[in-house]
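Student: pasting the structure only:
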């Protein structure tokens, strides 16, 4: 069975940690924002949209829940930590664990710290293997999301300029 481990950095701010947990919940249930325009866009090698859907083994890329179990975990500050999240997936019967680092950029955490923690967790669960996904980076939908946030900001400025205080 395949599991999904969504890893966030971990924060003293509960709202930040709640976002990681909510992402894991939505990935587990297959729910997304109903107007998400990027829901079916896969990036090409240069980050631009690729019209051909990618395959995920025997499960369809269009399957909203190709995971038998989903867990959230954190690199530092809060729990569950990576070892605990990995152990929960192994206990649920997952032998293949896809790991999604919910980070914007590829850096030391995604290249060094997370793989080291995953290797340590796998030592305790030798019948499992893990596969690390790329972080968000400049995926076409990230660029679209940034444009949407900027549009919201500009609309807010126009609205604020039109009001008197």
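Tutor: Looks like it arrived, so ask away. In this text the structure is predicted, and so the values were computed from the model without any measurement.

Student: switch to C-alpha atoms for all contacts and neighbour counts from now on
Tutor: Noted.

Student: now the strands for the protein?
Tutor: Residue ranges of the strands in the chain, as given by DSSP state E, are 2-8, 42-43, 49-50, 69-74, 96-101, 129-132.

Student: Nearest to residue 25 among these would be which one?
Tutor: Set against residue 25 and scored by C-alpha to C-alpha, these come closest in strand 69-74, at 7.6 Å.

Student: And here is the other one:
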């Protein structure tokens, strides 16, 4: 049976893959699965959940399950902003899947700044106002929209855009953007700055999906501020969670992807535009290798309550192109030789990973060493031994097979 709904026609051979980041806290992963189930009911087609890391299934495993069952899959991001996971990690995984499965794959945009999300935030703010006994129409109420913070200026800029849009048309005295970490201003800085204006109340809205370690930090810092400034009533609201209105945003992103109308913020993307202070991030090839390193850099730690997003990666990461052309030229054998040689090496702290096309077809097998930014071309088994013994063990580049440096 074919379904027709408000969001467009759906087909029996089509599925959606809702991709979340993944968390060591199973409750956060369950929230992604709950959203997937809700989206399935809304779209009336199968919707599976997958995760970049720290949870199962992985994107690749989810596609393995869908291949042979459906002909078309639309990837929908369970991410608020277009930072490295949206721009690099998910596209990289999808490209690898395309080399392994005969599927039509569409990839949607991040959730972004959407009217439905502004509605949810407005309700979250109103709930806090009721709790602390203030009214924005009468009292001086300030709001802080707090994101997690990113090394991507485009993603951080969207938090400021969100704050401005939330201010427009509402009776708050001011609405400011802040971050848990990575960038500035931090939430602590924003709160202490607001205290100088002596508002009656400060409402802190954690702009996050899951309720985990970071949202608890937001609550703790807000409670500390409330105790330090008795003349200001302050409290933090709940994250977006699994609010049903998020399904409207997911449905919009699904429809955009299926119709080829996805719009990304390429004019301010640090991987495509030479932005001051981010010059080293320019270039898709560099970004892809960094994404490979990032995906392999997460390791479980016992002190996860203190640091929810820990990177205990190796000193180096080696990516071997296993796209069709490089595979035909022997990249699979090079990959295995590199792995064996690093296992045999003494104290060689490195991780070897397959990659999709590195954009140098015909010059392969291609091997990229990160963070050194050295790419080797036309690599054979003997060269793999030299890359390990010379470059990885002794920091000496194998100059005669260098294809390029970044």
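Tutor: Ah, there it is. What you see is a predicted model, and the numbers here were worked out from it, not measured in a lab.

Student: re earlier: any chance of the strands of the first structure in CSV, with distance to residue 83 of the first structure and mean neighbour count too?
Tutor: Output for those, formatted as CSV (distance: least, C-alpha to C-alpha, whole Å; neighbours: other C-alpha atoms under 10 Å):
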stretch, distance to residue 83 of the first structure, mean neighbour count
strand 2-8, 10, 25
strand 42-43, 30, 18
strand 49-50, 34, 16
strand 69-74, 8, 25
strand 96-101, 12, 22
strand 129-132, 12, 17
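
Student: Throw these into CSV and include distance to residue 27 of the first structure, thanks.
Tutor: Listed next are the strands of the first structure as CSV, based on distance: least, C-alpha to C-alpha, whole Å:
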stretch, distance to residue 27 of the first structure
strand 2-8, 9
strand 42-43, 16
strand 49-50, 21
strand 69-74, 8
strand 96-101, 11
strand 129-132, 16
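
Student: For residue 86 of the first structure, find the nearest of those strands.
Tutor: Using C-alpha to C-alpha, the nearest of the strands of the first structure to residue 86 of the first structure is strand 2-8, at 7.0 Å.

Student: Give me the mean deviation of that closest one from the second structure.
Tutor: Relative to the matching residues in the second structure, strand 2-8 of the first structure has an average distance of 0.5 Å after the fit, by mean C-alpha distance after the TM-score superposition for the first structure.

Student: Also stretch 140-156 of the first structure?
Tutor: Its aligned residues in the second structure lie a mean 0.9 Å from stretch 140-156 of the first structure after superposition (mean C-alpha distance after the TM-score superposition for the first structure).

Student: quick one: that stretch aligns where in the second structure?
Tutor: Taking TM-score structural alignment as the measure, the second structure aligns residues 244-260 with stretch 140-156 of the first structure.

Student: Out of the strands of the first structure, which is closest to residue 123 of the first structure?
Tutor: Shortest distance between residue 123 of the first structure and the strands of the first structure, using C-alpha to C-alpha, is found for strand 129-132: 9.9 Å.

Student: Run through who's touching that closest one.
Tutor: Strand 129-132 of the first structure has contacts (C-alpha atoms under 8 Å, 6 or more residues apart in numbering) with 95-101, 115, 118, 122.

Student: redo that, cut-off 6 Å
Tutor: 96-99 (C-alpha atoms under 6 Å, 6 or more residues apart in numbering).

Student: Can you tell me which of these comes closest to residue 139 of the first structure?
Tutor: residue 99 (17.4 Å).

Student: From what I see, that closest one and residue 2 are in contact.
Tutor: No. Taking contacts as C-alpha atoms under 6 Å, residue 99 of the first structure lies outside contact range of residue 2: 10.7 Å.

Student: The first structure: matching residues for the helix or strand where residue 382 of the second structure lies?
Tutor: Per DSSP states H and E: residue 382 of the second structure is located in helix 381-386. Under TM-score structural alignment, helix 381-386 of the second structure corresponds to no residues of the first structure.

Student: Just the helices from the first structure, written as ranges.
Tutor: Secondary structure of the first structure by DSSP state H: the helices cover 14-29, 82-91, 108, 114-124, 140-161.

Student: Out of those helices, which one sits most buried?
Tutor: helix 82-91 (a mean of 21; mean count of other C-alpha atoms under 10 Å).

Student: matching residues in the second structure for it?
Tutor: Residues 187-196 of the second structure are where helix 82-91 of the first structure lands when matched by TM-score structural alignment.

Student: One more: stretch 13-26 of the first structure?
Tutor: Against the second structure, stretch 13-26 of the first structure falls on residues 152-165 (TM-score structural alignment).

Student: residue contacts, the residue nearest to the spatial centre of the first structure?
Tutor: The centroid of the first structure falls nearest to residue 102 when counting by C-alpha atoms, centre = their mean (4.2 Å). Residue 102 of the first structure makes contact with 7-8, according to C-alpha under 6 Å, 6+ apart.

Student: try it again with 8 Å
Tutor: 6-9, 20, 135-136.

Student: Which one, of the strands of the first structure, ends up nearest to residue 154 of the first structure?
Tutor: Of all the strands of the first structure, it is strand 49-50 that lies closest to residue 154 of the first structure, at 25.8 Å by C-alpha to C-alpha.

Student: Show me what the closest one is packed against.
Tutor: Applying 3 or more C-alpha pairs under 8 Å, 6 or more residues apart in numbering; DSSP states H and E, we find strand 49-50 of the first structure packed against strand 42-43.

Student: Neighbours of the residue nearest to residue 91 of the second structure when sequence neighbours are not counted, how many?
Tutor: Spatial nearest neighbour of residue 91 of the second structure, excluding adjacent residues (C-alpha to C-alpha, 6 or more residues apart in numbering): residue 107 at 8.0 Å. Neighbour count for residue 107 of the second structure, taken as other C-alpha atoms under 10 Å: 23.
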